[in-house]
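# What follows is a predicted structure for the sequence shown.
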Amino acid sequence: MSQLVHYEDQYLDLMRRIWNEGDERRDRTGVGTRSLFGETMRFSLRDDSIPLLTTKRVYWKTALREMLWFLSGDTNIRPLLQQGVRIWTEWPHQKYRAETDDDMSLADFEQNIVNDAEFARKWGDLGPVYGAQWVNWPRYEDAGQGLFRRSDQGYNQIVELISSLRTNPASRRHIFTGWNVAELSQMALPPCHMTYQFHVQSDGGLSCLLFQRSCDLGLGFAFNIFEAALLTRMIADQTGLHAHELVWTGGDVHLYLNHAELVEEQLKRTPSGAPKMRIIRKADDIFSYQFSDFVVEDYNPLQHIAAPVAI
């Protein structure tokens, strides 16, 4: 392995190792992958640093909108589509076509979601995915006679996390997760970036460790790492800490076999630059940030590389 001199070099090195040495096998999508198991990368978040890939353009504005949507607790794609964010629509579209035998195009499906609230309610919901678990984890109350009923108000893991960081920063329990075993079968897609743990240094430096059970290194990772860094910066802003480091650990880290052009093109490219992200307004709470509160500077990536999404 060559000496790593840019934060993105470790990503490209992992991509190269997976493509050249990864175990080739069939997967859930039927496309097939090459994969390695148990990989780790570290990214500095100091001085407003943000780990945006520079060897291809990452549409960070879309990723930002997705993170704000997660924090809202919403699980319906309608508010995303109203903002022009289409990254979640293939799963409900596939379900719609399977259950109705209607071969409606993806574009028409998306337009119906935007225009028709009732259609969106019926076909646009993804089940209890990320946001539902993060801010409304099911809570049950004693209903008497040995019975329990689900409470209208669930457990807000993000609120509790921020409270614990403020009141007990040395704790080793600063954790939230989306892996609710009882509800996995109801989700359009079980959480890939599933568990986040936070650590506070004695100087107030906040670090995040993200465990991602499954990672599409060619497509999904760019959003995953940006959003984890974004969330860490937001939490630091809310708790009076300063962002220090993001540690990413992947379980099954893979490249799809139909992404050969993406992989081979990206591995030819050389990373450069040091983008920054600033939060220009501290919101009253972490759920009140708006898109306009974030600015990315000094980001001059190479052109985007398109590749199909395996669903």
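All right, it came through fine. Since we're looking at a predicted model, the values are computed, not measured. Numbers count the residues shown, from 1 in each chain.
# rest of the way, CA atoms for contacts and neighbours
Noted.
# What are the contacting residues of the longest helix along the chain?
When the chain is parsed with DSSP state H, its longest helix is helix 220-239. Counting contacts by Cα atoms under 8 Å, 6 or more residues apart in numbering, the residues outside helix 220-239 that touch it are 45, 50-53, 58, 60, 63-64, 67, 162, 165-166, 193, 206-208, 210, 215, 242-243, 246, 248, 279, 282-283, 285-286.
# Drop anything exposed from those.
Those of these that meet the buried threshold are 45, 50-53, 58, 60, 63-64, 67, 162, 165, 193, 206-208, 210, 215, 242-243, 246, 248, 279, 286, by 16 or more other Cα atoms under 10 Å.
# Return the subset of these lying in helices.
Per DSSP H, the subset of the buried ones among the contacts of helix 220-239 in helices is Trp60, Ala63, Leu64, Met67, Ile162, Leu165.
# put this beside the first:
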Amino acid sequence: MDIALQSRAPHQAQSRHFEWQYLDLMKQIWTHGHERSDRTGVGTRSLFGATMRFELSDNAIPLLTTKRVYWKAAAREMLWFLTGDTNIRPLVAQGVHIWTDWPLDSYRKATGEEIDRDAFEARIIADADFAERWGDLGPVYGKQWTDWPVYEPVDAEPSLFRKRPKGINQIAELVESLRTNPGSRRHIFEGWNVAELDRMALPPCHKTYQFFVADGKLTGLLYQRSCDLALGVPFNIFSAALIIRMLAQQCDLEPGELIWNGGDVHLYLNHRELVETQLSREPHGAPRLDIVRQPDSIFDYRIEDFEVRDYTPQSHIAAPVAV
């Protein structure tokens, strides 16, 4: 075991940088996690049940500083979710590659062609028909958030049901609920549609969001069922904080906290170099996120509306994605 992992002492809560809770969780999993087989075949060290809290007042944003988090990619993904789109083509066109591995893997298995990622993405961009066939992820995140399917009985045949042309826009209903009934305990949107899981390239990991209004502040809680702590969670906590900030602006509220709850929190066994490198580093600084424009709707934000300042992270740490 790396000496840095053994010697680091717990940090007192009153003096802790927000990132220590993440690093302490990483250390706990790496040193005491249960070693398990998993869907990808790579293997993990895991624990079940974890919580982190991040203060969002004064434009604070939980961007890790012990490695670079490419926040614009996470923001572009969130904006893509809010469109309800499920095809990777708009993401790839913006240089966002975080969803490519799943359709690429499906294409390789279906065709036997050993195409690399760059060539696959070039075809996705250049050929709309190819993108329609091979770039769609199924009814993932944004589809459920903005168009949850609803079925109604056929009048002449009550035992038959038909799908409504447009489903439930959970995000639009959430905004209305926050504005008109802030004390509600039903400020929730959900991605875990059991009936459609088998059609998704990946069932939702960050699955349930709930919100709470008190003293003019909006706090959000994210429950994440499956948590790739090294690669996925840094994006997830930024994205969750971002949507809290967007919702707060739309509802004339101040941002409160992000509370992150993880179910199966794990580190992949092939992430040793990343883990040991990151745990040898010290967090620093206080990143801030400014939203420079208030659009008319939660669905009208653009990447240019977000500016991050005072973010001076240490260097990126590469690691493989388990598909």
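Cool, the structure landed. A quick note: this is a predicted structure, and the numbers were derived from the prediction, not measured.
# residues contacting the alignment partner in the first structure of Arg302 of the second structure?
Residue correspondence, TM-score structural alignment: Arg302 of the second structure in this structure matches Gln290 in the first structure. Contact analysis of Gln290 of the first structure by Cα under 8 Å, 6+ apart lists Leu68.
# ok, 10 Å please
Contacts here follow Cα atoms under 10 Å, 6 or more residues apart in numbering; on that basis Gln290 of the first structure touches Leu64, Arg65, Leu68, Arg281, Ala283.
# what's the counterpart of the first one in the second structure?
Alignment note: Leu64 of the first structure maps to Ala75 in the second structure; criterion TM-score structural alignment.
# roughly how far apart are its match and Phe235 of the second structure?
Ala75 of the second structure sits at a distance of 9 Å from Phe235 of the second structure (criterion: Cα to Cα, to the nearest Å).
# In the first structure, what stretch matches the biggest strand by length in the second structure?
Identified as the longest strand of the second structure according to DSSP state E is strand 254-268. Aligned by TM-score structural alignment, strand 254-268 of the second structure corresponds to residues 242-256 of the first structure.
# What's the average distance for that stretch when superposed on the second structure?
For stretch 242-256 of the first structure, the mean distance from the matching residues in the second structure following superposition reads 0.3 Å, by mean Cα distance after the TM-score superposition for the first structure.
# how far out from the middle of the chain is that stretch?
11 Å (Cα atoms, centre = their mean, to the nearest Å).
# do stretch 305-323 of the second structure as well
Computed by Cα atoms, centre = their mean, the separation of stretch 305-323 of the second structure from the middle of its chain amounts to 14 Å.
# Next, the buried residues of it.
By 16+ other Cα under 10 Å, the buried positions in stretch 305-323 of the second structure come out as Phe306, Val308, Tyr311, Pro313, Gln314, Ile317.
# which residues does the third one contact?
Counting by Cα under 10 Å, 6+ apart, Tyr311 of the second structure touches Ile61, Leu63, Leu64, Thr65, Arg68, Val69, His284, Gly285, Ala286, Pro287, Arg288, Leu289.
# Can you tell me which of those is nearest Ser184 of the second structure?
Ser184 of the second structure has its nearest neighbour among the contacts of Tyr311 of the second structure in Ile61, at 25.9 Å by Cα to Cα.
# so what corresponds to that closest one in the first structure?
Residue correspondence, TM-score structural alignment: Ile61 of the second structure in this structure matches Ile50 in the first structure.
# any idea how far His244 of the first structure is from the closest residue to its match other than its chain neighbours?
Beyond its immediate neighbours in the sequence, the residue positioned closest to Ile50 of the first structure (Cα to Cα, 6 or more residues apart in numbering) is Lys276, lying 5.5 Å away. As defined by Cα to Cα, Lys276 of the first structure lies at a distance of 14 Å from His244 of the first structure.
# can you check Ser185 of the first structure too?
36 Å.
# Settle it for me: which of the two has more neighbours?
Between Ser185 of the first structure and His244, counted using other Cα atoms under 10 Å, His244 has the larger neighbour count: 24 against 12.
# which residues in the second structure form strands?
34-36, 44-55, 151-154, 157-163, 188-190, 206-214, 217-228, 254-268, 288-291, 306-309.
# so the fifth one matches what in the first structure?
Okay, so that is strand 188-190 of the second structure. Here strand 188-190 of the second structure aligns to the first structure at residues 175-177, judged by TM-score structural alignment.
# Mean distance of that stretch to its aligned residues in the second structure, please.
After superposition onto the second structure, stretch 175-177 of the first structure lies on average 0.5 Å away from the residues it aligns with, using mean Cα distance after the TM-score superposition for the first structure.
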